[in-house]
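1. From the sequence below, what's the structure:
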Amino acid sequence: MTFKELNISEPILKALANKKYKNPTPIQEKAIPPALDGSDLLGIAQTGTGKTAAFAIPIIQQLNRLHFNERRREVKVLVLTPTRELAIQIGESFGDYSRYTDLRHAVIFGGVNQRPQVDKLKRGIDILVATPGRLLDLINQKYISLDSIRHFVLDEADRMLDMGFIHDIKRLLPMLPKQKQTLFFSATMPLAISNLSRSILNNPVIVKIIPGSSVADRIEQHLYYVERQKKSHLLVSLLKQEQTKSVLIFSRTKHGADKIARILKRNGIDCEAIHGNKSQGARQRVLTNFKSGRTRVIVATDIAARGIDIANLEMVINFDLPDVAETYVHRIGRTGRAGQRGTALTFCSQDEQMMIRNIQRLTGKKLNRILV
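-> All right, here's what the predicted structure looks like:
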């Protein structure tokens, strides 16, 4: 299927052609038609599946169809996202896809001077991408009104929960008009997120995209059976052998991520940890250092790693195995992007061996075992 077959309008097709986007991803193929029809949507999909375009394209197309007397410069779209980096990425996507329209967008987030953001709001915008804290601040200061919202997008809902933003979201919801389209996205559906989705969605179309084996096929994968107490020693040894590579290490828990980072630092390996207990500013600093190459190794939890989108990440290490096999595919998919080669190393202790069987069943690929 092509974007044209999804009934995408000519200005957006032209913008997609400029970005050399030819065919929609599975979530775009499934989500764009109901979103164009104005339906509420519940999208269950990991980062990297193309969900930003899945909501941005239909929203831009609907706004661009408005009659002249409905085209006043007021905020008609609110996209709520947990972090500054994600907000910037989504803002860039809206800018790309709306290039051949007269729509305007703004991105607001905390941790920086609000004046440039306020100045842009005063000039008039149609689409607002925001993090919860700065949005509430500017609403309280009367710089933003949500009275004219037609489309509301809640992105990375489970990460909002992990970062403690659910209370802010519940404060914002009553400020939104009752009549609007709501598009709700989350990678997982813990009970609190499932309850939230039911409370704000009206007869939604449900789109669920589970990572398949295609990502795993592009990456060189190795498996180490190692006793749990010897994992740290193996990690230090491997990182000292791979001193030029950028490495993302996955820990199951926040406490575990901090512990791994401390062990590596004690062994002369410069690294940083990133997880939901870190402030937004601290997470952004870690990601900036990692992307620029100032930091070579970072340790992350699954939720925190969603803000990491690095084309040339060379290696992923699963220090702890995840709870579900699909998460393994998502983890290793952080490397081997954009035609680059990637390597994934997995440490498996005796109590984690069942997960290896589940992973190999999902991917249809036997992991290459290395003896230690």
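
2. can we go C-alpha only for contacts and neighbour counts from here?
-> Noted.

3. What segments of this protein are strands?
-> Here the chain has its strands, by DSSP state E, at 41-44, 77-80, 105-108, 127-130, 151-154, 181-186, 205-208, 219-225, 247-250, 271-274, 297-300, 315-318, 342-348, 368-370.

4. Make CSV out of those strands and add mean neighbour count and distance to Pro58.
-> Output for these, formatted as CSV (neighbours: other Cα atoms under 10 Å; distance: least, Cα to Cα, whole Å):
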stretch, mean neighbour count, distance to Pro58
strand 41-44, 24, 12
strand 77-80, 23, 12
strand 105-108, 21, 15
strand 127-130, 26, 13
strand 151-154, 22, 10
strand 181-186, 24, 11
strand 205-208, 16, 14
strand 219-225, 18, 33
strand 247-250, 26, 34
strand 271-274, 25, 33
strand 297-300, 26, 33
strand 315-318, 24, 34
strand 342-348, 23, 34
strand 368-370, 12, 43
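
5. Distance to Leu362 for those - can I get that in a markdown table?
-> Shown next, in a markdown table, are the strands of the chain (distance: least, Cα to Cα, whole Å):
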| stretch | distance to Leu362 |
| --- | --- |
| strand 41-44 | 18 |
| strand 77-80 | 33 |
| strand 105-108 | 38 |
| strand 127-130 | 36 |
| strand 151-154 | 29 |
| strand 181-186 | 21 |
| strand 205-208 | 17 |
| strand 219-225 | 14 |
| strand 247-250 | 20 |
| strand 271-274 | 28 |
| strand 297-300 | 24 |
| strand 315-318 | 17 |
| strand 342-348 | 16 |
| strand 368-370 | 16 |
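
6. and the spatially most central residue of the chain, what is it in contact with?
-> Compute the mean C-alpha point of the chain, and by Cα atoms, centre = their mean the closest residue is Thr47, 3.9 Å away. Contacts of Thr47 were listed using Cα atoms under 8 Å, 6 or more residues apart in numbering, and they are Ala187, Arg306.

7. which one is Asp258 nearest to, not counting chain neighbours?
-> The shortest distance from Asp258 to any non-neighbouring residue, by Cα to Cα, 6 or more residues apart in numbering, is to Ala273 (5.9 Å).

8. nearest to Leu173, of the strands of the chain?
-> Nearest of those to Leu173, taken as Cα to Cα: strand 151-154 at 9.8 Å.

9. To compare against the first, here's the next sequence to fold:
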Amino acid sequence: MTAFEEFGVLPELGKAIEEMDWTLPTDVQAEAIPLILGGGDVLMAAETGSGKTGAFCLPILQIVWETLKDIQEGKTSKVIAQTSSEWTMSFFDRTDALAVTPDGLRCQSRDQQAWHGCRATKGVHTKGNYYYEATVTDEGLCRVGWSTQAARLDLGTDRLGFGFGGTGKKSNAKQFDDYGTAFGKNDVIGCLLSLTNGEIRYTKNGEDLGVAFKLDQSRRLDCYFPAVVLKNAEMSFNFGAQPFKHSPPKDYIAICQAPKEFVKHNVVAAGAAADNKPVNNAPQAIIIEPSRELAEQTCTQITKFKKYLENPTVRELLVVGGVNVKDQINQLSAGIDIVVGTPGRLEDLIQGGYLALTHCRFFVLDEADGLLKAGYGELIERLHRQIPKITSDGRRLQMVVCSATLHAFEVKKMAEKLMHFPTWVDLKGEDAVPETVHHVVVMVDPQKDRQWETLRRHVQTDGVHAKDNIRSGNTTPETLSEAVKILKGEYCIRAIREHNMDRAIIFCRTKLDCDNLERYFKSFGKEFPCVCLHGDRKPAERKSNLEQFKQAKVKFLICTDVAARGIDISGLPFSEFFIFN
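-> Down below sits the predicted model:
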């Protein structure tokens, strides 16, 4: 029995771990693996290189495989299915306080304080002009219209939902504007979607109210579902199975008559209604990484860990930009169990209906502070809202958040909002620094070190002071600021020579700083072989540069902290923080 097996890890995983020369679990692995295997939400705080990736990949991989094994052996539970092939409102893609009648054609909410929404079981995409009717059957507040699968159920409060409310306001992205007139009990609202012309319009009791929304070209390929949101109200729906009270305008057809090739099923409704059988494009685990390099690294680790997990085979997929999206769509269609990806490409596939969240058992945010710093907080919350909190076989969604700086306010706030009584695995503390890390700070004083006066002729900086009066002997703040920037590159060279650095990662604050330092290093010929890694470099170049550094073909990797976050490079003695003010 391996040391990892003592924590509940499968022997097949233990064998693969042994071959990777992982003799003993790290501290974070020893604490986190049993917690995740036990079904809890976990927050992990530990420095880079502590084994966080293995701490969440191993238990997730094990549970995914065990779930697939249970399905293979018929040990699955069933749920009540919404089996109708007709167009209806979904029993599953709705908020808890919104009721749907058994025929799926009437929705009701009796909550007087909050809005509750629902989407239909099918949607339309690509092209065509479609119509359905919604009738107000009781007094209250309502809003009806169209939304994509990724939109909030609170219709019209984000950019992916388009609603028309009883107050006579149209709504998108929380922008409420006058449109038509108010409506109430017994009024019939016609909802029209033209994917051909890229517009949404409404009718009231047969009267055309004109164009309400124009769809951006980029939004026309999304799949749009009939949607409603209610506050202490009730509405009924007719998708065309029964005669309409008011005929749709010319060139529009009942949505239930949409050609099959332009119809997609609501993946939330379809997934929740089915037996707990795998849906090809609905993975059990979604792992989000802040950079392409870290996503590739995590996916590679999963591939190594699963080496001896057979019958069934766990299928993983890397979802990042810079790769042909059609290849990723084809792999999703063929069947995927674990998806590792970056936020942008994940969002594209989810919005397009190619990646479903209906069977997601694990939602993992690796390097969470990096994701939030990059502005993905809203996306994370939106994806979390779409994932059913209880899977179709009755298991609760587990969330794992990892970061080297878990005590950041933004991370704590997000964890409190999204996670379910998480357990902290905190091996860092608020201000802890590993004993193996030694800090050296070098002060740069351009008034004492005048070398900048000669260096400035061939050292390029960020150009902030390009129009200022920078000259030798000048002591203005602008001159001294520029002088410091000029000297930092030289001080970096001095540090490398002083400590005989044969390999080092050099972090710069900005992408421009990276480019300038790379240019300065190369001005010394072959003495300081280096490559650059940041978000403006093309994916192929970033991958090649990282591999060159890992294989010691170059000595120095110059990068931003976001681009190089969490990268696993063994045997690295030095790193420098080359920070420009």
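
10. Against Met160 of the first structure, how distant is the residue nearest to Asp258 of the first structure?
-> Distance, Ala273 of the first structure to Met160 of the first structure, using Cα to Cα, to the nearest Å: 19 Å.

11. What does Val400 of the second structure correspond to in the first structure?
-> Per TM-score structural alignment, the equivalent position to Val400 of the second structure in the first structure is Leu183.

12. could you list every residue that touches its match?
-> Leu183 of the first structure makes contact with Ala35, Asp40, Leu41, Leu42, Gly43, Phe55, His151, Phe152, Val153, Leu154, Leu201, according to Cα under 8 Å, 6+ apart.

13. make it 7 Å
-> Neighbour list for Leu183 of the first structure: Asp40, Leu41, Leu42, Phe152, Val153, Leu154 [criterion: Cα atoms under 7 Å, 6 or more residues apart in numbering].

14. and what of Gln108 of the second structure?
-> With the criterion set at Cα under 7 Å, 6+ apart, Gln108 of the second structure makes contact with Leu98, Ala99, Val100, Ala233, Glu234, Met235.

15. Pull the residues that contact stretch 233-249 of the first structure.
-> Stretch 233-249 of the first structure is touched from outside by 264, 296-300, 313-319, with contacts defined as Cα under 7 Å, 6+ apart.

16. Could you rerun that using 6 Å?
-> Defining contact as Cα atoms under 6 Å, 6 or more residues apart in numbering, one finds that stretch 233-249 of the first structure is touched by Arg296, Val297, Ile298, Val299, Leu313, Glu314, Met315, Val316, Ile317.

17. Distance check, the fifth one against Ile169 of the first structure.
-> Leu313 of the first structure sits at a distance of 33 Å from Ile169 of the first structure (criterion: Cα to Cα).

18. more crowded one of those two?
-> Between Leu313 of the first structure and Ile169, counted using other Cα atoms under 10 Å, the more crowded position is Leu313 (24 against 19).

19. Could you measure from the more buried one over to Arg296 of the first structure?
-> Separation of Leu313 of the first structure from Arg296 of the first structure (Cα to Cα) stands at 10 Å.

20. Walking through the second structure, point out its helices one by one.
-> 11-19, 27-37, 52-72, 267-273, 292-305, 325-334, 343-351, 368-373, 377-386, 409-418, 452-455, 477-498, 511-522, 539-550 (DSSP state H).

21. Need those in TSV (columns: distance to Phe225 of the second structure).
-> As requested, those are exported to TSV (distance: least, Cα to Cα, whole Å):
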stretch	distance to Phe225 of the second structure
helix 11-19	43
helix 27-37	36
helix 52-72	31
helix 267-273	11
helix 292-305	32
helix 325-334	21
helix 343-351	12
helix 368-373	30
helix 377-386	15
helix 409-418	26
helix 452-455	63
helix 477-498	55
helix 511-522	41
helix 539-550	35
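
22. Would you tell me which of these gets closest to Asp445 of the second structure?
-> Nearest to Asp445 of the second structure among the helices of the second structure is helix 477-498 (7.1 Å), distances taken as Cα to Cα.

23. how big is the angle separating the closest one from helix 511-522?
-> With axes from the mean of the first three to the mean of the last three Cα atoms, to 10 degrees defining the directions, helix 477-498 of the second structure sits at 50 degrees from helix 511-522.

24. Farthest-apart pair in the contacts of Gln108 of the second structure, please.
-> So, the contacts of Gln108 of the second structure by Cα to Cα: farthest apart are Val100 and Ala233, at 12.3 Å.

25. Map Asn330 of the second structure onto the first structure.
-> That one, Asn330 of the second structure, aligns with Asp119 by TM-score structural alignment.

26. And its match, how far from Ile125 of the first structure?
-> Shown here: Asp119 of the first structure relative to Ile125 of the first structure, a distance of 11 Å by Cα to Cα.

27. With Ile12 of the first structure instead?
-> Distance check for Ile12 of the first structure against Ile125 of the first structure: by Cα to Cα, it reads 19 Å.

28. now Pro204 of the first structure
-> With distances taken as Cα to Cα, Pro204 of the first structure is found 28 Å from Ile125 of the first structure.

29. what's the answer for Asp217 of the first structure, then?
-> Distance of Asp217 of the first structure to Ile125 of the first structure, computed by Cα to Cα: 43 Å.

30. Ala300 of the first structure too?
-> With Cα to Cα as the criterion, Ala300 of the first structure and Ile125 of the first structure are 36 Å apart.
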